[in-house]
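In: I'll drop the sequence and a predicted model, then ask my questions.
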Amino acid sequence: MNIYLYHYRFASVAGGQEHRRAALASRRHVSRQILRSCLSHHAQVAPDAWGFQRGEYGKPALLSHQQRQYRLQFNLSHSRDWLVLAIADDADANVFLGVDVEQPKARRNLSGIAQHYFSEAENAQLGGLAEADFPRVFYPLWVLKESYVKATGRGLAQSLQGFGFQLPQTGVPITTAWQTVLGTGMAKNVAWYHAYRPFADGYLGLTLGLGHGAGHRMGFTADDIQLIPIATPPSGQ
C-alpha cells in the first residue's frame, strides 16, 4: 500500500463578502475536480465517472462497487489557502484513512482549545512551554487528532478528550521529516498508525487504520508516503 498526498494552494481570497462567497464556491468546484482527476491517476476511470457516497457521519467515500473494484481510499482536508488530498491504493473497505492540514491562525486561543479538546496527557505535554514553543507542540497534536477522527469517519461524534498522542520527548519538533507517534484510547479491533510533519507554515497529520481482514498487517513508513504538488488544477470536468 502507498499513500499519495496531493496538495494545491489556492490564490488568497480578499475583497467583500460577495466576492469571498464566490471565491469559496469556486474552490469547492476546483477541489472536486482535483479529487476526480487524482483518483483517475490510480485507475483507468474517466474523472467524471467516479461516484461518491457519505458515511453515517458524513465522511465522503467512493461508491461501494467502485471501492471494491479499484481498491482506493481517499480523504480531503482544507486550511486557509491549502487543499490536501490523501489517496491510498490497494486499500479495501477495512482500511481507514484520514488526513488533516492546519495553517496557524492569528489571535487563536490555543490554550483554551487544548483545555477543551485535548486529553490530560496531551495538556501535560503543553504545560510549562514558552509562548513561542506552544504552537509547535499544539499543532502536531491537533492535526493528529483531526486525522484520526476523520479516519474513523465519526468526526466530532466522538470525544476528542477520550484519546491522545505522545510526541517525541524533545517536545518541540524541528525536523521536516515524517514523525510516527503512538496513540492511546483508539477504537479497538483496528491497528492504528499515525504520523505528522511540518508543511508550509503549519503541519500535516496522517492516520491509517487497518481493520480485521484488511489484507495488510503493517502500517506505513516515510517511504510509503509521497507528497505530490499540483501546479495547475484540472479543468473542463
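Out: That came through, no problem. Given the structure is predicted, the values throughout are model-derived calculations rather than measurements.
In: from here on, contacts and neighbour counts on C-alpha atoms
Out: Fine.
In: roughly how far apart are Leu39 and Ser77?
Out: 16 Å (CA to CA, to the nearest Å).
In: try this one side by side with the last:
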Amino acid sequence: MMSRSSNPPSVSTTFPSLGPSDVHVWFCDLPRYADDHSALAALLSGDEQTRAARFAFDRDRQRYILSHALLRLLLSRYTHTMAAQIRFSTGRHGKPAISGTSAATEDIQFSLSHSGPYALVAVAKGRALGADVEVLKADADALKLAQRFFAPGESALITTCEGEARRHMFYRFWTAKEAYLKGKGVGLSLGLDRFEVLFEGDSSLARIRWTDSGAFDPGWHIRSLSLLDHLAGAVAVQGEAWDLHQLESTAYSLY
C-alpha cells in the first residue's frame, strides 16, 4: 500500500518516458494542489469551466477543477503541448480522447477517474485503457449491490466474505468492471452483469468472461492497483505484454 509521508517528497524534474509496452497510472492527492487552484483552473477549457460551475458544492467543484487540470498537465508532458491548448473529443458513450493527429498526440490514450479527494490518470501509447478509483464507503450494502448488478459468480464470491473483507471484495470487482467499461468506451450501456471478472487466484490480475457464452475477451486484461487502505482501484488495458508503472503526481514537477 502507498502511504503518506509527513515530509514533502523529493520532486523529480525528469519525467518518465512512455514506451509502447508501458502503462502509467498516476495517483493524485488533490488537496495537495489546493493552493494553486486559481492557476490550475485557468488551464481548463470554456466547456470544462462551465461544467465545473454547475456543481452545487464548492468541494466538488474544486475536485473537478484540480483533477482535470492535473490531467491536462500530465498529458502536456506526454504530448509536448501546452496544457491549456490540449483539445478533447468524446466518443459515442462519452469516452474522451485527445483531438488532433500530430505525431505527438495520435497514439496517446488516457483515462481519468476521481473519487473523493483522489484522482487516477492512466496513460498508454497505442492501446486503449480505462481506470477507476473509489473511496470505500462504510455504508455501502455490498451484498445487495452485488446481487443486483454483478454476474452470479461475482456475487457468490462476495457472499463468502464478511464485514470489511466483503466490502473490499465488492470494490475490487466494482473498480475492475468500471475500468473495463471505460476502456471499451461503452459506459454502463453494456450492463455489469453481462460479463464476469475472473481474478487469477490471489493475484491482482484478472480476465473478462462473457456470462452468456462463457467465452473470454482475449483483447483485455485487468490489474487491481495497490493504493491507500481506504481506496480501491483498477486499470483495464487492451492488448498483451504491458508493464504497469504506478506513479505519484507529487513526486514530479508538473508546472
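Out: The structure has been received and is ready for your questions. All values reported here derive from a predicted model rather than from experimental measurement.
In: who has more neighbours out of Leu39 and Ser77 of the first structure?
Out: Leu39 (24 against 20; other CA atoms under 10 Å).
In: so that one, which of the three states?
Out: Look at Leu39 of the first structure: counting by DSSP: H, G, I helix; E, B strand; the rest coil, its state is helix.
In: translate it into the numbering of the second structure.
Out: Applying TM-score structural alignment, one finds that Leu39 of the first structure aligns to Leu75 in the second structure.
In: tell me, how many residues neighbour Arg72 of the second structure?
Out: For Arg72 of the second structure, using other CA under 10 Å, the count is 21.
In: now name the helix or strand holding it.
Out: Secondary structure from DSSP states H and E places Arg72 of the second structure in helix 58-79.
In: so how far is that helix from its chain's centroid?
Out: Relative to its chain's centre, helix 58-79 of the second structure lies at 13 Å (CA atoms, centre = their mean, to the nearest Å).
In: give me the mean deviation of the helix or strand following it from the first structure.
Out: Sequence-wise, the next helix or strand downstream of helix 58-79 of the second structure (DSSP H and E) is strand 88-90. Strand 88-90 of the second structure, aligned to the first structure and superposed, deviates on average by 0.5 Å (mean CA distance after the TM-score superposition for the first structure).
In: where in the first structure does strand 88-90 of the second structure fall?
Out: Counting by TM-score structural alignment, strand 88-90 of the second structure corresponds to 52-54 in the first structure.
In: residues touching that stretch, excluding its own?
Out: Pro60, Ala61, Leu62, Leu63 (CA atoms under 8 Å, 6 or more residues apart in numbering).
In: ok, the second one - how many residues close by?
Out: Meaning Ala61 of the first structure. 18.
In: got it, and the first one?
Out: Using other CA under 10 Å, the number of residues around Pro60 of the first structure comes to 16.
In: distance of it relative to Arg107 of the first structure?
Out: Counting by CA to CA, the gap from Pro60 of the first structure to Arg107 of the first structure is 31 Å.
In: tell me the secondary structure at the most centrally placed residue in the first structure.
Out: Centroid-nearest residue in the first structure, with CA atoms, centre = their mean: Val99, separated by 1.2 Å. With three-state DSSP as the basis, Val99 of the first structure sits in strand.
In: the second structure: which residue goes with that one?
Out: Per TM-score structural alignment, Val99 of the first structure is aligned with Ala131.
In: and for Ser77 of the first structure?
Out: Match for Ser77 of the first structure (TM-score structural alignment): Ser113.
In: what residues sit buried inside the one helix or strand that match maps to?
Out: Using DSSP H and E, Ser113 of the second structure maps to strand 108-115. Residues of strand 108-115 of the second structure classed as buried by neighbour count (16 or more other CA atoms under 10 Å): Ile108, Gln109, Phe110, Ser111, Leu112, Ser113, His114, Ser115.
In: assess the claim that Thr184 of the first structure and Gly164 are in contact.
Out: Yes: between Thr184 of the first structure and Gly164 a contact is recorded at 5.5 Å, counting by CA atoms under 8 Å.
In: please say which of those two ends up with more neighbours.
Out: Neighbours per residue (other CA under 10 Å) separate Thr184 of the first structure from Gly164, with Gly164 holding more: 24 against 13.
In: mind telling me what the more buried one corresponds to in the second structure?
Out: In the second structure, Gly164 of the first structure lands on Glu196 (TM-score structural alignment).
In: helix/strand/coil for its match?
Out: Applying three-state DSSP: Glu196 of the second structure is strand.
In: need the contact list for the nearest residue to it once chain neighbours are set aside.
Out: The shortest distance from Glu196 of the second structure to any non-neighbouring residue, by CA to CA, 6 or more residues apart in numbering, is to Arg209 (5.1 Å). Residues counted as contacts of Arg209 of the second structure (CA under 8 Å, 6+ apart) are Phe195, Glu196, Val197, Leu198, Ala215, Phe216, Asp217.
In: sounds good, over and out.
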